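Q: What follows is a protein structure lacking sequence information:
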């Protein structure tokens, strides 16, 4: 009972972000931990090397609360659920006021501006987040929202929306600014910004990272992460962020190769950025793809991913490594999944996207810390592998038990996916797959298919011929999407419940 109480308490404290209350420090690498996780022979494997590099490559400094004063811009054409295509240019000032520009487009390459929003207000960073470890909670107050449309077609479409939502009768003309909302005016009760599903809830969660390239503090880069936007547009104004959007780049430190950063930084309310047009790249999934950074998901979840698609068949494997910290230093558990997928067809809902159907048929799980092993051993019967058999670092096949109830996974499992191919500023191939629903559900029906994307993966090996068994590359752990309900999302409530029961005895 004491061990259970101890491990449960540790997990609760970790998930709440207590460790982030320590003074800011440079996060150092722990290669021995990852070396053991990957297996000895994986040192020569390019994909595993790239994942390992996330831990002991560029070093990261995180200051809490963050000093966000400065000019921050998008480094690519971003996609929000709906879909919406946009770029962002945010100024934060030393007196806690801000001026944000959101540029919206008709196309997925951000070459055809539709309209721009200018948002002014104030934001005050507060305490370390209890929801997302490594994040800082903040309070914000809006003072004004302006709208400028950039074409007659855009003005007409906006006119219809605003007439329906707030009774706006004034004619919208391209190139002229209109006040959608203002604090302290006689029209403040009429919120026309609501008609655009507009929200700045993203300012409630902040994280700023300084990346020291090649370990040299003199060549640092700064990135600002703001809270995620709810995947259901109607829920945006009620959503409390529990993850992040793609990071914004500091205008002072962005890499010279980031053409988008430069274009967005020079734009204004009346002159939106127009990004260079690119040829649509053919969607070839074949090969290996890995995470470029430690990723954050709603529900206190940090992870890295590795997908494998085989050239001679429609077989896929997905390798997922889960961690307890926002820089992916401390592994908690990992999952291996294998299955098949359908050939994709162009999406009619999301420009540039391709629709796929994925099925999971086999799965293995490995607990990577004692707390996770203890939790898995609590589940009785045939709900998750062999009862009471879970050991630290030992992989177990859960296919015979049709998945793992502890992780909310049942087999076989089918998901309806969205993919697209892109490239970074260096011309390297990137693979995007569908954003997971904010409410934690799975896209297990066609109408639940995503209309936005997760952080991209980067190609590490061009192709794979034939199919290998799960786990051949040492201790691989895979999962396609994060649509399955996870340990942190569900078992943390069990842990807290056990704690409450214990203290009430």
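A: Nice, thanks for sending it over. Everything quoted here is computed from the prediction, not taken from an experiment.
Q: Please make it C-alpha for all contacts and neighbour counts, starting now.
A: Noted.
Q: Spell out the residue ranges of the helices in the stretch 301-450 of the chain.
A: Taking DSSP state H, counting those that start in this stretch, the helices of the stretch 301-450 of the chain run over residues 370-378.
Q: my bad, the stretch 1-150 of the chain
A: For the stretch 1-150 of the chain, applying DSSP H, counting those that start in this stretch gives helices covering 2-16, 31-38, 46-56.
Q: out of the ones you listed, nearest to residue 180?
A: helix 2-16 (37.5 Å; Cα to Cα).
Q: Tell me the gap between the closest one and the middle of its chain.
A: Here the centre of helix 2-16 is set off from its chain's centre by 26 Å, with Cα atoms, centre = their mean, to the nearest Å.
Q: Next, the buried residues of it.
A: 7, 8, 9, 11, 12, 14, 15, 16 (16 or more other Cα atoms under 10 Å).
Q: Does that helix pack against any helices or strands, and if so which?
A: Applying 3 or more Cα pairs under 8 Å, 6 or more residues apart in numbering; DSSP states H and E, we find helix 2-16 packed against helix 370-378, helix 487-504.
Q: Look at residue 270 and say how many residues are nearby.
A: Applying other Cα atoms under 10 Å, we find 16 residues neighbouring residue 270.
Q: let's bring in a second one:
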């Protein structure tokens, strides 16, 4: 294509002499706003996940909604985990090029069981006082007072020592990459930050001022190969939830 420098480099390349493409510009880490999963994400123990994160720079707070499913299409809900806390940027990562260290502190957490199977598991864990009290289907329970829920690997208070990186996709949408979570069950430590990224999140919008307006919004993932503009993304969680409602 005329005027396409990258296209010209690729056309001149060969099997024994691959094209040397220019590196992507390095973007400063930008957490501000609401970020959504693009697709169903694979998790340990045969579970799948859709995430929504909200960072409010005005007061240094963050909230996360982690919707877990039992199927790879993210249709069969298992439970919803909500977290709230504070965050801070801790400088460039020495282990992962282009990443910035981020400390995510969880100060409160809630769990909404959405299947009878997880209700049974939670009630067994609650007997020793380490995962809330008596659980019921589709009733949210705050587990802050019991220090979280050991069964689900939730500790309150706790700090996740993360890494973050931003990129732009081909449509100009902002992407947020966070560190790939450990699966060995050990607590997060500053010297054990991730060296690889999870599936990226896409930004719905920026929030220049603190806002609590998102706290009651349903959660759903964003999927599809077409260009998706940020304004549309803001409405997708609500629209998809209405379409997919059981």
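A: Now that the structure is in, tell me what you want to look at. Source: prediction; values computed, not measured.
Q: Dump the helices of the stretch 1-150 of the first structure to a markdown table, plus distance to residue 384 of the first structure.
A: A markdown table is the format used below for those (distance: least, Cα to Cα, whole Å):
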| stretch | distance to residue 384 of the first structure |
| --- | --- |
| helix 2-16 | 19 |
| helix 31-38 | 22 |
| helix 46-56 | 28 |
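Q: so which of these comes closest to residue 374 of the first structure?
A: Nearest of the helices of the stretch 1-150 of the first structure to residue 374 of the first structure, taken as Cα to Cα: helix 2-16 at 7.5 Å.
Q: what inclination does that closest one have with respect to helix 370-378?
A: 120 degrees (axes from the mean of the first three to the mean of the last three Cα atoms, to 10 degrees).
Q: Can you say which of the helices and strands packed on helix 2-16 of the first structure is nearest to residue 289 of the first structure?
A: helix 487-504 (24.1 Å).
Q: Mind giving me the packing neighbours of the closest one?
A: By 3+ Cα pairs under 8 Å, 6+ apart, helix 487-504 of the first structure packs against helix 2-16.
Q: In contact with the residue positioned nearest the centre of the second structure, which residues?
A: Closest to where the C-alpha atoms of the second structure average out (Cα atoms, centre = their mean) is residue 51, at 4.3 Å. By Cα atoms under 8 Å, 6 or more residues apart in numbering, the contact set of residue 51 of the second structure is 36, 37, 64, 65, 66, 67, 219, 221.
Q: so what corresponds to it in the first structure?
A: For residue 51 of the second structure, the aligned residue in the first structure is residue 305 (criterion: TM-score structural alignment).
Q: Assign a three-state SS to residue 231 of the second structure, would you?
A: For residue 231 of the second structure, the assignment made with DSSP: H, G, I helix; E, B strand; the rest coil gives helix.
Q: which ones are touching it?
A: Going by Cα under 8 Å, 6+ apart, residue 231 of the second structure touches 204, 205.
Q: Also residue 26 of the first structure?
A: Here residue 26 of the first structure is in contact with 59, 60, 61, 62 (criterion: Cα under 8 Å, 6+ apart).
Q: Map it across to the second structure for me.
A: For residue 26 of the first structure, no residue is aligned by TM-score structural alignment.
Q: Equivalent analysis for residue 100 of the first structure, please.
A: Counting by TM-score structural alignment, residue 100 of the first structure has no partner.
Q: just residue 447 of the first structure next, same as before
A: Checking TM-score structural alignment: residue 447 of the first structure goes with residue 191.
Q: Tell me how many other residues crowd that match.
A: Counted with other Cα under 10 Å, residue 191 of the second structure comes out at 8.
Q: Check residue 208 of the second structure too.
A: Neighbour number of residue 208 of the second structure under other Cα under 10 Å is 11.
Q: Is it in a helix, a strand, or coil?
A: Three-state call for residue 208 of the second structure (three-state DSSP): coil.
Q: thinking again about what came up before, nearest to residue 206 of the second structure, of the contacts of residue 51 of the second structure?
A: Of these, the one sitting nearest to residue 206 of the second structure (Cα to Cα) turns out to be residue 36, at 12.4 Å.
Q: Skipping adjacent residues, who's closest to the closest one in space?
A: residue 52 (4.6 Å; Cα to Cα, 6 or more residues apart in numbering).
Q: Repeat that for residue 359 of the first structure.
A: residue 414 (4.3 Å).
Q: Pull the contacting residues for that neighbour.
A: 357, 358, 359, 360, 444.
Q: Turn the buried residues of helix 2-16 of the first structure into TSV, including distance to residue 49 of the first structure.
A: TSV is the format used below for these (distance: Cα to Cα, whole Å):
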residue	distance to residue 49 of the first structure
7	31
8	33
9	34
11	29
12	32
14	28
15	28
16	31
